[in-house]
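Trainee: with the sequence up front, the predicted model follows.
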Amino acid sequence: MKLTFKKWILFSAAIIFILTAYFSVGYYHADEHYQIIEFAGLKTGMNAPGEMPWEFHAQIRSALLPTLAYWIFEMSSFFQMTDTYLYLFILRLISGFSCLFALVFFFRKSGAFVLFSGSDSFLRTSYFILLLLSWYIPFLSVRFSSETWSAIFLLLGLGFYFEIAKNRSIALVVGILFGLSFLFRFQIAFGLIGVGAYHLICGQQKLRTTLGLLSGFSLVLLAGVLIDRWFYSEWVFTPWNYFWLFFENDVLNQTESSFGTSSGFYYLETLYQLPTHFAGVVILASFIIVLIFRPRNPVTWFVLPFALIHSLIAHKEERFLFPIVFLVPFFILSAFSFLTSTRFKKIFKPIVYGTLFCLFFIHSVGLFYMTPKSAGHGRNEITQYIHTHYGSQKIHLINTPAANPYNPWGSLPTKIYLEKHIQFLQVDNLAGISDSMFKPDYVNLLVLRGYDIDHNYLPGNIDRMGFRLEIQSISKKEQSMNRYVKGFVNAEVIYLYKWERK
C-alpha cells in the first residue's frame, strides 16, 4: 500500500501522541486528578466518602468520566495490571487516540466550510497538519480531563452537523454527541446555545432536525442521571446543582470567587502570550477575518458565545477554553483560504504561505519541547521517579511548604500515587533541617520548590548538608524556553534531593 503524504502525517501524529501519553505523567490541573481519578477511587475502594473533595459532597460533577475511569481500572485489574502509572498511562493513551480519531473525522467533514473550491492542496494539507500537530494538540489530547473529553465529542458532533442538511437522520446522532460533550463539561452549554441559534436561523429542515437534536440530547441527559444515581447513591441532577451554585454565588450573593478573579481581557492576554506572540496575533486576526467575511458556519457561532460568556465570568483559567483550542486551525485556514481567493490573492498568497511556514516552525519547536514533558509543574515526574527507584524501600520524605508532590495543597493527598512505605516530615524552610531528622533505615529524600532556592533559604551550600540532586520536575531546557511563552512559574518547579550519609 502506497503511503501518501497525509498518511505519513497521520502516522507521525500517532507516534507523537503515544510518546506524549507516555511522558505526560500526572495532571495539568488539580481537577483533572481530584474530580476524576479520586472520584473513580471511591468506587475502587481506594477512597472513603469523607476523603473526597468538596465537589463530591456538593454533587456538582457528572459521574460520567469518573465512571469511565473506574471501568478502565477494573478492566486493567482483570488483566493483572497492578502498577498505578501503567493504569494512568492507559487512560492518557485512550484519550489521545480518541481525540486523534475525532480530529481526523472533523478534518474530513469540515473541509467544505474551511476551504474554497479553488484552494490548492497545500492549504488542505496545512489544515491537516495544524489540526493534528499544533504544538499543544498532542499534550491536550492525552489529558484524561473533562475539557479534553468534551472537546472529543464536540469535534464529532460538529463534524456530523456539517452534513445534517444532506442527511436529516443523523440529527439524533448529533444530539447524542453534543449531549455527551455537555455531560463531560457543563460549560460547553455556552457554545451549544450558539449552535442552536445558528440552527434556527441558518439551518435547513428545522422542525425534524431540531426534534432529532433535542431527542438525542435528552437521551444523554437521562443516561447521565442514571449514572449519577449509581455513583452518588441518590437521585441527583448534577448540571442543575452546578449552574445553581454558580448563579447563587456569583449572581444572587455576588460572592467573590475564592479561586481568584481576572480582568475581562484575561483570555486575550493569554492568547497573545501562550502560543507565542506571533501565533497569537495570527489566531486573533484569523478569527476576526472569519467573523467578518465568513460568519455563516456553526463553528463560529459556537466559539463566539463560548468565549464571550467565559470572559464575563470573574474566575478565569486558560484551561476553560481548552475545548475550543482544537478549533483554532479551522479559523486560521478559513481566513487564509479566503485571503487567497480574493482579487488581491497575488499579494496575500506569499504572505499566507510565509505565515504557514513560520507556524510550522513554531509548532515543530513546541512539539520538541512538549512531547517529553510531564504535565503541569511535573509533580508526578517526581513521584514516578521515587516509585521507580525507591518504591520497594522505606522512604522518609522531608519537604518544604507546598513542595510535597503527594499532597501539594496540604488537605487532600493524591492517594493513587502514595507509596506503601512512605513517611512525611514538613519543615518551614531548609534552615530548620538537622541531622537528627534523618532516619538510618530509610531512604531520606528532600523535596523543595524553586521558591526556596530563589529566596535563598538554604543554610550555605546544599551539597555540604549531604544532599545530592536526583531530578527536577521541569528540565533546565524547558525553563529556558519558558521565558518566551511563560507557561509556568519557575518558583513552582520541584527539586528532589537524596541525603547521602557523611
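Mentor: Everything's here; your move. Residues are numbered from 1 along each chain as shown.
Trainee: only C-alpha atoms for contact and neighbour calcs from this point on.
Mentor: OK.
Trainee: and Phe160, what is it in contact with?
Mentor: Neighbouring residues of Phe160 by CA atoms under 8 Å, 6 or more residues apart in numbering: 109, 170, 173-174.
Trainee: give me that answer again for 10 Å
Mentor: Neighbouring residues of Phe160 by CA atoms under 10 Å, 6 or more residues apart in numbering: 105-106, 109-110, 154, 167, 170-171, 173-175, 177.
Trainee: and Ile288, by the same measure?
Mentor: Counting by CA under 10 Å, 6+ apart, Ile288 touches 282, 294-295, 331, 335.
Trainee: this is the other structure I want to compare:
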Amino acid sequence: MLFGEFRETIRKDKTLRLLLLASLIVQVITCITAIGIYHPDQHFQIIEFSSAQLHKPFGHVWEYDAHIRPTLQVYLFSGYRLFCGWIGISDPFTQMTVLQVVFGLALFVLYNAFALWYFKDGDRRTLYWVVFILNFSWWIPYSRTLFSSEMLSSLLFFWGVWIYITRRPGWLLTLLVGFLFALSFYVRFQTAFAIIGFGCWMLIFEKRYWMVLPMAIGFALGFALNVKLDYDFYHQWVLTPYTYYKVNIIEGTAAHFGTSPFIVYIGELCGIVFAPPISILLLWFAFRAAFVKKLSDPLSLPVLLFIIGHCIVAHKEDRFLFPILSLMPILIGWGMPDMIRWYETRRSGFRKWIKGIAVFSLGLNLLVLVLFFFTPYCQALHFAVQVKREFRGRPVTIYTVPRSPLETDGHLPFVYYQEGVRNFTWNKLSVVDSLRYVGNGAEYITTTYNDVKDRKHLLDSLGYERKICSSPILWGLNTMLQGMGINTINDVWVLYEKKGR
C-alpha cells in the first residue's frame, strides 16, 4: 500500500520522476566505477576473514587473533562468494562490482523511501532539494557503495526503523525490528548509540510501552544468533562486544591510532554533506530543527545520539559517521522552511551574497561528483584493474617500487584480489635506482608518483615511457603541485614500459 502511494506520487510528478531517474543513474555509475575500498578494515576484517573461513589463502591481521571482530558480515560475504562461484563469477574484481551495485541500490531505495515518506505531502520544492542533496552530494552516493560494517549496520538499523514507523507494527513485526537492531549492533557495535536513541524515543515520545518486550525478545534472539556465529567461526565461546570494548577502550588500542577533539565530526559533516560553505548553513538549520521542532520524530534521537556518542569517543575517523550520512538530507529538509524564512528577511545585498555562496557550493559539489566518476577513491585497486585489462590474462613480470598495487602502505597483501591476477609476477625493488642493476629484464615497472617524482629523469635515461596511469587527472595535478613546491597526492599509480621492447 505504501509503495503504491509512492508510485502514484512519482507518476504524477514529472520533475520528481526525472530527478529520481537521474539519481539512479548517478548511483549505478558510482557503484560501477568505485572499485576498491575506503579503509583497510573494510577489506581485512571482512574479506580476508571470509577467505580464512572458506579455507583460502588470506592476509593475516591482528584482529583475527584478538577475537574482536564480530563475524555476521563475514558469513554474509562468504555466502555471497559461494553464490558467485556457483553461478560462474570467479573474478574477485567482478564479484565486488556486482556486490557494490546490489548493495548500493538497496541503500538507494531505502533512503529515498525515507525522503518520500517525510516530504511527499509537503512543499514540493523541499522534496526536490532533499532528493537532490541525498543523491547528488559528492560523497553520499560513494558511501553507499561500501560493503563495510558502517554501511551494513546503517542498512539493517534504518530498515528496522522504517518498518516500525511506517507500519506501526504488532508484536511479530516489532520482534523482527528488535532482531534487525541486534544484527546492526553486531555488524558495528557503535550502532548502540542509535539504538539507544530509538529506545528513548519509544519510551519518551511514542509511549507504546507494551512494544518494548517483543523488541527486547527480538534483540535477544539476534544477539544469541551472533554469539553462535562467532563461536562457529573462532571455535570457542567469545563475546565479541566485550572483547572489542576490552581491547579498544579499556586497553586503549583504538586511541593508539589517534585521538581528536569533540567538535571534529561537526566540521567533517560540513565537508561531506553537500559542499561548503553553504553546507554549514544547511546543517545549522538542520540541527536546530532536529533539536527543537522535530525532537519527537523517530529519526531525531537516533541520529543526534549517534553523532554525540561518536563525538565523545576519543578516536575519530570520518567513516564512523557514514551510517547517518544519508539521513542528514532529511534533517536538512526539516530545517529548510526556517532557512528560507531567515533568508527572505535579510537585506538584498546579503541575499545576493548568500546566493553567490550557494551557486559556488553547488558548482563545486557537482564538479567533485563528476570527478569521482573518473577518479575512484581507491587508486591502487583501480590501477590493478587497469593493468589486468591491459594484459588480458597473458603472463607478465612487473617490477614494483617499492610495493605492488595489491598491497597496503604497510605491505599487507590484498590476497583476495591477488587471486584475480595470477598471471602477474611481481618483482619488488626497494628504490627506483635499483633499476640500474636489473638490466634489460625489466620490461614493465609499476610505482606511484611520490616514489618516482624525483627520479623521472632516471627512467627516461633507461628508456622507459609511461603506459598506464591510474588517474591522468591526479597525475597532472601532482605535476602542478610538485612544481609549486606543495606536497603531492599519495597513491597515484603508473605503469612504465621499456621503449622498443
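Mentor: Arrived safely, thanks for sending. The model shown is predicted, which means the values in this text are computed figures rather than measured ones.
Trainee: any idea what the TM-score is?
Mentor: TM-score of the superposed chains, computed with TM-score structural alignment, normalised by the length of the second structure, equals 0.85; 477 aligned residues with a CA RMSD of 3.2 Å.
Trainee: sorry, back to before: mind checking which of the contacts of Phe160 of the first structure are buried?
Mentor: Buried members of these, counted by 16 or more other CA atoms under 10 Å: 105-106, 109-110, 154, 170-171, 173-175, 177.
Trainee: can you tell me which of those lies nearest to Ile494 of the first structure?
Mentor: Ranked by distance to Ile494 of the first structure (CA to CA), those are led by Leu154 at 35.6 Å.
Trainee: may I ask which helix or strand encompasses the closest one?
Mentor: Assigned by DSSP states H and E, Leu154 of the first structure belongs to helix 146-161.
Trainee: could you look up the next helix or strand downstream of that helix?
Mentor: Taking DSSP H and E, what comes next after helix 146-161 of the first structure is helix 171-184.
Trainee: distance check, Lys166 of the first structure against Phe217 of the first structure.
Mentor: To Phe217 of the first structure, Lys166 of the first structure is 20 Å away according to CA to CA, to the nearest Å.
Trainee: so between the two, which is more surrounded?
Mentor: Between Lys166 of the first structure and Phe217, counted using other CA atoms under 10 Å, Phe217 has the larger neighbour count: 23 against 11.
Trainee: run through who's touching stretch 245-260 of the first structure.
Mentor: With contacts defined as CA under 10 Å, 6+ apart, stretch 245-260 of the first structure is touched by 58, 60, 239-241, 243-244, 313-317.
Trainee: mind putting the residues you listed in JSON lines, secondary structure included?
Mentor: Listed next are the contacts of stretch 245-260 of the first structure as JSON lines, based on DSSP: H, G, I helix; E, B strand; the rest coil:
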{"residue": "Ala58", "secondary structure": "helix"}
{"residue": "Ile60", "secondary structure": "coil"}
{"residue": "Pro239", "secondary structure": "helix"}
{"residue": "Trp240", "secondary structure": "helix"}
{"residue": "Asn241", "secondary structure": "helix"}
{"residue": "Phe243", "secondary structure": "helix"}
{"residue": "Trp244", "secondary structure": "helix"}
{"residue": "Ile313", "secondary structure": "coil"}
{"residue": "Ala314", "secondary structure": "coil"}
{"residue": "His315", "secondary structure": "coil"}
{"residue": "Lys316", "secondary structure": "coil"}
{"residue": "Glu317", "secondary structure": "coil"}
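Trainee: select only the buried ones of the residues you listed in ChimeraX?
Mentor: Selection of buried members from the contacts of stretch 245-260 of the first structure for ChimeraX, criterion 16+ other CA under 10 Å:
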select :60,239,314,315,316,317
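Trainee: what's near enough to touch the spatially most central residue of the first structure?
Mentor: Nearest to the geometric centre of the first structure sits Leu140, at 4.4 Å (CA atoms, centre = their mean). Going by CA under 10 Å, 6+ apart, Leu140 of the first structure touches 17, 20-21, 24, 28, 92, 95-96, 99, 147-148, 151, 319, 322-323, 325-326, 375.
Trainee: what sits against Glu419 of the first structure?
Mentor: For Glu419 of the first structure, the contact set (CA under 10 Å, 6+ apart) comprises 383, 386-387, 390-395, 406.
Trainee: just the buried subset of the contacts of Ile288 of the first structure, please.
Mentor: Buried members of the contacts of Ile288 of the first structure, counted by 16+ other CA under 10 Å: 282, 294, 331, 335.
Trainee: what's the most distant pair in those?
Mentor: Longest distance between any two of these is 16.5 Å, between Val282 and Arg294; criterion CA to CA.
Trainee: count the residues that sit near the closest residue in space to Gly393 of the second structure that isn't next to it in sequence.
Mentor: Distances taken as CA to CA, 6 or more residues apart in numbering put Asn423 closest to Gly393 of the second structure, at 6.0 Å, once the chain neighbours are dropped. Using other CA under 10 Å, Asn423 of the second structure has 16 other residues around it.
Trainee: which residues in the stretch 201-350 of the second structure form strands?
Mentor: In the stretch 201-350 of the second structure, no strands are defined using DSSP state E, counting those that start in this stretch.
Trainee: the helices in the stretch 301-450 of the second structure, which residues?
Mentor: Using DSSP state H, counting those that start in this stretch, the helices assigned to the stretch 301-450 of the second structure run over residues 322-325, 328-344, 348-374, 379-391, 415-418, 449-452.
Trainee: mind listing what's buried in the fourth one?
Mentor: Meaning helix 379-391 of the second structure. By 16+ other CA under 10 Å, the buried positions in helix 379-391 of the second structure come out as 379-385, 387-388.
Trainee: counterpart of Phe186 of the first structure in the second structure?
Mentor: Aligning on TM-score structural alignment places Phe186 of the first structure opposite Phe189 in the second structure.
Trainee: ok, that match - contacts?
Mentor: 70, 149-150, 153, 182-183, 240-241, 244-245.
Trainee: next, format the residues you listed as TSV and append distance to Asp491 of the second structure.
Mentor: Formatted as TSV, those follow (distance: CA to CA, whole Å):
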residue	distance to Asp491 of the second structure
Pro70	30
Ser149	24
Glu150	24
Ser153	29
Ala182	38
Leu183	35
Thr240	34
Pro241	34
Tyr244	31
Tyr245	33
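Trainee: just among those, which is most surrounded?
Mentor: Highest neighbour count within those: Ala182, with 30 neighbours (other CA under 10 Å).
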